[in-house]
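K.L.:
My questions concern the predicted model and sequence given below.
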Amino acid sequence: MASEYRFIRLRFRLLRTLLGLWGLYLLPLGARAQTPPAAPPDFNRIEPEILPEPTPQPPKKLPPSEELLNAPPQPTPQPESPDNPNFIPVTKYRVTGNTVLSEEEIEKVTKPFTGDAVPFSRLLEARSALTQYYIDQGYITSGAYLPADQVIEDGVVTLQVVEGRLEGIEVTGNKHLKSSYVSKRLNLGAGPPLNVNELLGAMRLLQIDPLIGNLSAELTAGSGPGLSILQVKVEEASTFDVQFVLDNQRSGSIGSFQRQVVLSEANLLGFGDGVRLGYANTDGSNELDFSYTFPINARNGTISASFSQVWSRVVEEPFDQLDIEGVSRDLSLTYRQPVIQTPQKELALGITLGRQESDTSLLGVPFPLSPGADAEGRTEISQLRLFQEWTQRGNDSVLALRSEFGIGLDAFATINPNPVLPGDPNVPDGLFFLWRGQAQWVKQFAPSNLLLLRSTAQFADRPLVPLQQYGLGGLNSVRGYPQNLLLVDNGLFGSAEYRLPLARFGDNQQGLLQLAPFFDAGHGWSNTDGSRTETLAAVGLGLRWQWSDLMSARLDWGIPILSIGPETSGFDDSQLFFSIVVSPF
């Protein structure tokens, strides 16, 4: 769903009119009409003028940011100079101090104020027009003035620009989160020169950061003309979470009923670093996983490390008598960097170096039970993965895409020049190349009425070891078939689900019950000689129950449409999957 942004209360305090622009306008602006001197005047020379000091006024607060942006403040009107019979030829305006406007923009703004006989009042209007153009582009603390004592040569008038800059960012209200986490991210939209639109964009991006609960800011005058200070007040979001999960999405050979607990902290040391620790258990398995993520730059680039280990044994009859056991480990190091990031879209690139190992035994003796394992039942994979992620959010929809290339490396990996089965060219090992893709689109048609489309795919250039194969069937795949009924080298999966509300519960309507009819389909094949292609398809109904952020549950009844072997022979072999998640904190 499209993220709903909480209102960002951004107030801009104007001291001496637009953070020092009052001072800019009070700089010597050129000669006003005075008592005619005895000698003929030099009309090509602008002399400084001494203006009376203005009466100090108390600081004024501007309206909210949306009003400020819709109706930019106008420059302080200058006293009209009396009629001046003196005219000067102006062919163009030369602007100094400008770093953001193009020559074409400057000429477009100032051209109406050129001519063979231009009165001095038109020079002031050119200056005001250029200042207003800066303001219209979002540079509300920038302005132009006529330099004092300038000599106009060849009809070229100089306009000096002072472009506003952010002098500093002051962060208050944060408790555990470092101030630098906020200030560095806001600095990305602070110029120079300071543009209020870019600054608001940086604030909106920070507002949707999961570490930030709420954000407000005030822009005040700095130590000089064009300088300002951003005062930011932060309300931190809750970053600690505990989840208890019950589901039946594991393979029946090790026990499908799974108990799981996950602890996570999204801001462990105050740098925005996250840690996750999880434990899962079935009748025949125990799994432990750990991950740590650390941000390395203000553009939300991260480095993460993860480790997981699974101890398993077959408990399904009659194979439980064979004492089949296995241990698998997965270690990875990942660098992820967003290269495009706005509140509406994000493009991220990343690289992962991974290591996978598995050991199997039969009756307590190491033994190769899967294709690609060596004589001791050991499989080792060293892999380089390159991934790309794209997310786009609209007012009522979200699109997420992920692409990943996997390359098996010839480094500390299982290589089978002499396969376990002599003469079999189809035995896989640690060398391979594959591509995986994922896509998800969520569309809201009415409150709590959602269409969810999902798709995944994998294509490999050769036979793969089971650690890298593509699974079809189960709670998150083709419902209506047992978990991982098919393990193949190449596969496609698609799902369509529509969720419509049935009822709401609670005093504040925080409880929601939805009906979710669905259709799932998958197609897979392997690269070994003589392998067949298989297709799975299922329809079904689901229920979704949500109670605020504290608890959620789902129940899916899938009916297989196509039969594959004796395990899926018709309507009677439908599958019932469930999941319950409790988050008490």
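P.N.:
Okay, I see it. Numbering: from 1, shown residues only.
K.L.:
Every contact and neighbour count from this point should use C-alpha atoms.
P.N.:
Will do.
K.L.:
Tell me the buried residues in the helix or strand harbouring residue 106?
P.N.:
Using DSSP states H and E, residue 106 falls within helix 103-110. For helix 103-110, the neighbour count (16 or more other CA atoms under 10 Å) marks 106, 109, 110 as buried.
K.L.:
is it true that residue 250 touches residue 256?
P.N.:
Yes - in this structure, residue 250 is within contact of residue 256 by CA atoms under 8 Å, at 4.3 Å.
K.L.:
what would the buried residues of helix 103-110 look like in a markdown table with distance to residue 207?
P.N.:
Below are the buried residues of helix 103-110 laid out as a markdown table (distance: CA to CA, whole Å):
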| residue | distance to residue 207 |
| --- | --- |
| 106 | 35 |
| 109 | 36 |
| 110 | 39 |
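K.L.:
Closest one of these to residue 123?
P.N.:
When the buried residues of helix 103-110 are ranked by distance to residue 123 (CA to CA), residue 110 comes first, at 9.4 Å.
K.L.:
Now that that closest one has come up, it's in contact with residue 130, right?
P.N.:
Yes - using CA under 8 Å, residue 110 is in contact with residue 130, at 7.2 Å.
K.L.:
Next one for the comparison:
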Amino acid sequence: MPRQHFTSHMIPVLRRATFALLLVAYGSAAAQPAQDPTPSNETRFDVWEYRIEGNTLLSTIEIERAVYPFLGPGRTESDVNAAVGALDKAYQGRGYRNVVLGIPEQQVDTGIVRLSVTEGKIGRIRVTGARYFSQERILAEVPSLAPDKTPDFKQLQAEITAVNQQPDRRITPVLRAGQLPGTTDVDLTVDDRIPLHGALELNNRRSLNTTPLRLSGSLRYDNLFQREHSLGLQFQMTPQATDEVRVLSASYTIPLASWNLTGYAISSRSNIGTAIGGTTVIGDGTILGVRASRRLPSERASLSHTLTLGFDYKDFGENLLVNQQAGLQTPITYAPLSVSYNLFSEDKSGVTQASAGLILALRGIGDDQTAFDRRRFGANPNFIIVKSELQRVQNLPNGFALMGRLEVQAADQPVISNEQFFLGGLDSVRGYFEVESLGDYGGRTSLELRTPRITLLPKDFDMRAHGFFDAGAAGLHQALPGQLSPPSLASTGFGFRLRYAQLVSLNTDVAWPIRSTPNTSAWSPRVLFSASVQF
């Protein structure tokens, strides 16, 4: 075994077990003057060097820092045991929890104390219970567990946490004494389910001049080729008039070593015009994009945060009909870059979510200045948009909770409508049409008081009521003479949320707009609903 020497001019660190110091005291050590006994009558001896046998895991400097305080003249058995404890703590701090330290029987008259290290190894590794996920893939995702290797339990915990991010699979390591001395056998117990998911939703999130209902659906498989690749398909339509709105999208995600890479395509087709004053906008659009996201390290299991980089190619067609007469074609093509940061943190008193993002479009990628100016006066092909959001759900006494949310957008110049900040709708200011107000910059806020679970229904049903207040405002850069500012919106109301066994959900809100707009009268109630099934 490797042998390392640590003398009194060095500096030290290691992991803990319980050991006895077996000393055969040499005559000169036992013959110390009787007038200098220790309070416990322990034998004293000099320790000028700790000789470590069997270490391959800790660096020289780590071990030096551990044993240095216990070198010197007049040491006792307690000092040596303390050195063992310090070494044990150093191993444990590095994640090596199955290392055994020992003090061999020895003479200590030379000032040298030998300490032995037995580094426990992994013996047999088994994967049990896996039905839908490859055993080989699971083992590859936990490289800390390898035969004849001393496991780093800190790294192992991080790997298990990462592996269990897959929602359809839960892996639990079970350790037991190995068949061979000094080894540990490991069973990776897998609880998995088929990684196929789907959802169907019906709601009335209508925009102006469209039929009320929206039908959307999605289907996703998350373990293609047994490599955890994910393929997803989504659609949205107006079931009462199928030619009004049709949106199709597809996405494909590839997990890499540290990043998830996602490519997606969105196709939107609409024959419905949105009225803005005397102008009606009719538009189609195609978006091709890629996202690279990375889960950032965290010292707390209750905190997760991710960094996402993105690139989009956006091609929007749009016709402007002035007073219902054939008008101006205003298609636009551009390719913005994006970066965003997202955080989720849970504590005893509630949950915090936050995000911040930057959208950057560069001149020379896509259409020129003329196309942008035709789409929106003063808009440029190079622009910067900053977005941020903060939400907190605060637990209150007796099962109540208070949710607060704030969203803002800032832009350095006029931007085209596709990138503007919107107000109105179920996820914005309830009681108004979806996207009833648009601006280059703006903010919106929401406060919601939530009740405890209503116990009138069986335990598989989770029903809660809430009251809310929503508000938002937006503004324009370089507004044209006579152009009206985007209306500010505010509303209040109440609603219910019902969940059944993670399969069915029903959300209902009754909202009263507080401020009138050209399309919505104040205090005219609007009922919003969303019903969905998922598996």
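P.N.:
Perfect, I can see it now. Keep in mind it's a predicted model, so treat the numbers as computed, not measured.
K.L.:
Would you pull the TM-score for this pair?
P.N.:
Scored against TM-score structural alignment, normalised by the length of structure 2, the superposed chains reach a TM-score of 0.79; 492 aligned residues with a CA RMSD of 3.9 Å.
K.L.:
Next secondary structure element downstream of the helix holding residue 106 of structure 1?
P.N.:
Sequence order places strand 115-119 as the next helix or strand after helix 103-110 of structure 1, per DSSP H and E.
K.L.:
what comes into contact with that following strand?
P.N.:
Contacts to strand 115-119 of structure 1, defined as CA atoms under 8 Å, 6 or more residues apart in numbering, come from residues 84, 85, 86, 87, 88, 89, 90, 91.
K.L.:
How many residues are close by residue 152 of structure 2?
P.N.:
19 (other CA atoms under 10 Å).
K.L.:
Who are the contact partners of it?
P.N.:
94, 95, 96, 97, 144.
K.L.:
Same question for residue 335 of structure 2.
P.N.:
So residue 335 of structure 2 contacts 311, 312, 313, 314, 361, 362, 365, 366 (CA under 8 Å, 6+ apart).
K.L.:
And the second one? What does it align with in structure 1?
P.N.:
Using TM-score structural alignment, the partner of residue 312 of structure 2 in structure 1 is residue 354.
K.L.:
Please, which helix or strand holds that match?
P.N.:
strand 345-362.
K.L.:
now for that strand, which elements pack on it?
P.N.:
strand 324-341, strand 378-393 (3 or more CA pairs under 8 Å, 6 or more residues apart in numbering; DSSP states H and E).
K.L.:
Return the most buried member of these.
P.N.:
strand 378-393 (a mean of 20; mean count of other CA atoms under 10 Å).
K.L.:
what span of structure 2 lines up against it?
P.N.:
Residue span in structure 2 matched to strand 378-393 of structure 1, by TM-score structural alignment: 331-346.
K.L.:
start to end distance for stretch 454-465 of structure 2?
P.N.:
As for stretch 454-465 of structure 2, its first-to-last residue distance stands at 8 Å under the measure CA to CA, to the nearest Å.
K.L.:
Pull the distance from it to the chain's centre.
P.N.:
29 Å (CA atoms, centre = their mean, to the nearest Å).
K.L.:
buried sites along that stretch?
P.N.:
Buried, per 16+ other CA under 10 Å, within stretch 454-465 of structure 2: 461, 462, 463, 464, 465.
K.L.:
Please narrow those residues to those residing in strands.
P.N.:
461, 462, 463, 464, 465 (DSSP state E).
K.L.:
contacting residues around the third one?
P.N.:
What it means is residue 463 of structure 2. If you count contacts by CA under 8 Å, 6+ apart, then residue 463 of structure 2 has 453, 454, 455, 457, 496, 497, 498, 499 around it.
K.L.:
What residue in structure 1 is paired with it?
P.N.:
So, by TM-score structural alignment, residue 463 of structure 2 is matched to residue 513.
K.L.:
For its match, which non-adjacent residue is spatially closest?
P.N.:
Spatial nearest neighbour of residue 513 of structure 1, excluding adjacent residues (CA to CA, 6 or more residues apart in numbering): residue 545 at 4.6 Å.
K.L.:
tally of neighbours for that neighbour?
P.N.:
20.
K.L.:
again with residue 136 of structure 2
P.N.:
10.
K.L.:
where's it relative to residue 130 of structure 2, distance?
P.N.:
Residue 136 of structure 2 is 11 Å from residue 130 of structure 2, by CA to CA.
K.L.:
Now the residue lying closest to residue 425 of structure 1 once chain neighbours are set aside: which helix or strand?
P.N.:
Nearest residue to residue 425 of structure 1, sequence neighbours excluded (CA to CA, 6+ apart): residue 419, at 7.8 Å. Per DSSP H and E: residue 419 of structure 1 is located in neither a helix nor a strand.
K.L.:
can you map out the strands along the stretch 151-300 of structure 2?
P.N.:
For the stretch 151-300 of structure 2, applying DSSP state E, counting those that start in this stretch gives strands covering 169-177, 183-192, 196-203, 214-224, 229-237, 245-255, 260-270, 274-276, 279-296.
K.L.:
The first one packs against which elements?
P.N.:
Counting by 3+ CA pairs under 8 Å, 6+ apart, the packing neighbours recorded for strand 169-177 of structure 2 are helix 153-163, strand 183-192.
K.L.:
Also the fifth one?
P.N.:
Secondary structure elements in contact with strand 229-237 of structure 2, counted by 3+ CA pairs under 8 Å, 6+ apart, are strand 214-224, strand 245-255.
K.L.:
Output the residue interval of structure 1 matched by the last one.
P.N.:
Residue correspondence for strand 245-255 of structure 2 in structure 1, counting by TM-score structural alignment: residues 285-295.
K.L.:
That stretch against structure 2, how far on average?
P.N.:
Its matched residues in structure 2 lie on average 0.9 Å from stretch 285-295 of structure 1 after superposition (mean CA distance after the TM-score superposition for structure 1).
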